[in-house]
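**Student:** quick one, fold the following:
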Amino acid sequence: MYDVAFLGRLENGLRTALPGWGLPGDTKLRLLTISENATFLVEPPGDAPIVFRVHRPAYHTEEEILSELAWIGALRADDAVATPRPLPTTDGRLLGSFGEGTDRRHVAAFEFMSGQEPAASADSVPWFRQLGAISARLHGHTRAWQRPGSFRRKTWDFDAMLGSRPLWGDWRAGLGLTPEGRVLLERTADVLAGRLAAYGHGPDRFGLIHADLRLANLLVEGDRLGIIDFDDCGFSWFMYDFAAAVSFFEDDPAIPALQAAWIEGYRSVAPVSAEDLAMMPVFLMLRRVLLTAWIASHAETPTAQEMGVPYTEGTVAMAERFLTEHA
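**Tutor:** Just a heads-up that it's a prediction; the model follows:
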C-alpha cells in the first residue's frame, strides 16, 4: 500500500487541499511519518512550518476527528499540556479533505512543535517522571471537562482491543504466531479479560485518555516535554496510558525504572491506589498483545515491517512470564 505511487497520490491530494489554509498548491512539503495516517511537513516560504495530517479512510469519522480537536483545544485553553494548536482553514473549519480514488480523506493542520523523542532506555527516567505528572493532569482534565454533546471517540475496552470487536485486528493473525504461541496467548487473553473485568470501569479509573503516549508522540526540548498526536484518544483505563508510553519495548529491562518514575510523577499530581499499581503488568501485557494485532493488520506500514515476526515471538515470551508471575 505504501509504495512510491501511493505516497505520490497522497502528496498530490494534499496539495489540492492546501489552498484551504491559504497556501499555494506548490508549497514545499515532505512526508514525516506514515502509520494510521500520513503526516507531512509543509514549509511556507518566510513563515513557520505546519504539520498536515492526512487521515486514513474508514478509521475515524469526521465527528470523531472534530472531537479530538475539541479536546486539544480545551487542553490548551486550560494550559493542561504543551501540545500544538490545530490550525483552522481560512473559513474557520478545522478539517479539509480531498478525494483519493474512491475514498475521501480528511486533512487537519497543526502548528509545528520542535523537539526530539526521548530514548527507549533508563536515560529517560526524568522524562517519564514528567510524563506521569502530565498524564495525571490529562486525566484530571477529562474528569472535570464538560464535553460537547457531539463529542464522539472510540472506547478502548477489552472487546475493542483483544475481544469481540477488535479495532486493530485479531491478535490470532500475529505475524509468525505458532499454534503453541496461539494457545499461550489465548490463556493470556482470558486472564487479562478476567483481571480487567474485576478492576472495572469506574470513573476513578476509566475515562478519556490519550491512549498513545509512545515515544514517537513525545517531543523533548530543553526542560519541556511536549505531547503530540491525539489521534487514538478515547475512553479507556487511566493507567493504560503508561503501557502505551512504552509501546514496542514493553519487555525492555528499563521498564521497571520507567514505571516507577511515571508513578512518582503521577502521584505528584493525583493519587495512585494499590489496585491501580497491581494492574500495571496487566496493562503492559494488554498493550503488547494489542500491538501484535496492529502489526499484523498494518503489515504494510514501516513500523510493522521493522517489528515483524520477532515482535510476535517476544509477545509470546512475555506472555509466558506474565502467566507465571501474575495469573
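**Student:** from here on, contacts and neighbour counts on C-alpha atoms
**Tutor:** Will do.
**Student:** can you give me the strands for the stretch 51-200 of the chain?
**Tutor:** For the stretch 51-200 of the chain, the strands defined by DSSP state E, counting those that start in this stretch cover 96-100, 103-111.
**Student:** I'd like to check the angle between the shortest one and strand 103-111, please.
**Tutor:** Our comparison of strand 96-100 with strand 103-111, counting by axes from the mean of the first three to the mean of the last three CA atoms, to 10 degrees, yields an angle of 140 degrees.
**Student:** for comparison, sequence B:
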Amino acid sequence: MADFQANLRPFAELDRAGRTRRLRRLAEAALTDYDVPVARLTPLARGRNTTFRVDGADGHRYVLRVERPDGPSVAQVRAEIAWLSALCRETDLVVPRPVPTRHREPATVVADPAVPEPRTCVLRHWVEGRFLDERLTPTQLYRLGEVTARLHRHGARMNGLDRGRVDDLSAFGRAQVDGFSATVVERAVALAGEDVRAALARVRAVRAALGFGADVFGLVHGGLHQENYLFHRGRVAVVGFGDCGYGHYAYDLAVTVEAIAHLPHRAQLREALLDGYRSVRPATFATDPAVLDAFAGLRRVQLRLRALDGTA
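**Tutor:** From the prediction side, this is the model:
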C-alpha cells in the first residue's frame, strides 16, 4: 500500500531519484520502438536530462535520453540528430551515432500515466572513454581544440536547421524576437543583480563588432564542458549535443575556458586549447582574448540565471 500511495504523489514533488524511477518505465516503453534487445537499463547521473545506459543482449551498448518537458521540440531534436548523422557520415570525429526507430524515425515520443506530459526520447550508440577534470593535460586540451575547430568547420555548412541561439540569456530570452533585447537584459538584471549589467553590455558590443558572417558564426555544440568530452586511446570524443545551436564560435570556446577556470593549471590548458583550435582554423577571431573573456562572462551570467530560475 505504501508503494501505491507513493506512486500517487505529484511528479513535481518527487526528488531526482523518484522522478528517475517514474521515467525509467517511460524509457522502457520508448525502447519498444527500437530494434534493440534490452538486457539492462541503468540510470546515468549526468546532465540536466534523464539518461539511461542501455546494455543490449546483442552485446552492444547505447544511451537513451529522455528530454525535459521544457527542452527542445521534436523538430529541434530532429535537427540535432541531423547534424550528428552528418558528422558521422562526413567526418571521422568521434560523436554519438544516432539509432533510428523501427519506423526509421530519429526520435520517439512516449507518454506514461505516472509522468504528466509526453517525453521525446532519443537513442544513440554508447561512446567509449573517460571524463576528466583535475587530471586534464595540455595535450588533451590541444586535441579538444582541434576537434572543436573541426566541429565549427562542419557546422558552418549546416544552415537552416531548426535550432535556436546558444547565446540567448535565458529561456525567457529564447521566447523573444531578440534574445538579447533591453527587456531581456532588464529581466536578467532583476534576477541576478545589477553587477551583471556590465558583462552583458560588454558581450553585446563584442557580438556587434564580430558580426554574423560564416567565418565567425554558425552551428556550434553549445556545451563543451568536462561532462561532454571524453578521452579514449588518445582520441577525443564529443557527446551531449542537446544544447547545440547557432552562435559565435568564440562562445563555444568560452564555454570550455570557463569550465576549466577552477583548475590550478587553467592558463596552460587554455593556451593548449587555443593552439589546437588555431592549428585547424588559423585565421579566426574566435581565439582573441578579449572576445573570449566577453563570452566567458556571458556564460557565467547564463549559468547564474539557470540556477536562480531553473529555466535558463
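**Student:** about what we covered before: ok, and which of the strands of the stretch 51-200 of the first structure has the densest surroundings?
**Tutor:** Of the strands of the stretch 51-200 of the first structure, the one with the most neighbours on average (mean count of other CA atoms under 10 Å) is strand 103-111, at a mean of 19.
**Student:** so which bit of the second structure is that strand matched to?
**Tutor:** Counting by TM-score structural alignment, strand 103-111 of the first structure falls onto residues 117-125 of the second structure.
**Student:** what of stretch 208-215 of the first structure?
**Tutor:** So stretch 208-215 of the first structure sits over residues 219-226 in the second structure, by TM-score structural alignment.
**Student:** what's next to the longest helix seen in the second structure, contact-wise?
**Tutor:** Across the second structure, the helix with the greatest residue count (assigned by DSSP state H) is helix 289-309. Helix 289-309 of the second structure is contacted by residues 167, 169-170, 188, 191-192, 196, 199-200, 202-203, 206, 250-251, 253-255, 257-258, 285-286, 311-312 when judged by CA atoms under 8 Å, 6 or more residues apart in numbering.
**Student:** please check those residues and keep the buried ones.
**Tutor:** Buried by 16 or more other CA atoms under 10 Å: 167, 169-170, 188, 192, 196, 199-200, 202-203, 206, 250-251, 253-255, 257-258, 285-286, 312, out of the contacts of helix 289-309 of the second structure.
**Student:** His60 of the first structure -> the second structure?
**Tutor:** Aligned counterpart of His60 of the first structure in the second structure: Pro72 (TM-score structural alignment).
**Student:** can you pull the contacts of its match?
**Tutor:** By CA under 8 Å, 6+ apart, Pro72 of the second structure has no neighbours at all.
**Student:** how close does it sit to Glu105 of the second structure?
**Tutor:** 17 Å (CA to CA, to the nearest Å).
**Student:** swap in Asp70 of the second structure?
**Tutor:** 22 Å.
**Student:** these two - which one has more neighbours?
**Tutor:** Between Asp70 of the second structure and Glu105, counted using other CA atoms under 10 Å, the more crowded position is Glu105 (13 against 9).
**Student:** tell me how far that one lies from Val257 of the second structure.
**Tutor:** 36 Å.
**Student:** repeat that for Trp83 of the second structure.
**Tutor:** Where Val257 of the second structure is concerned, Trp83 of the second structure sits at a distance of 24 Å (CA to CA).
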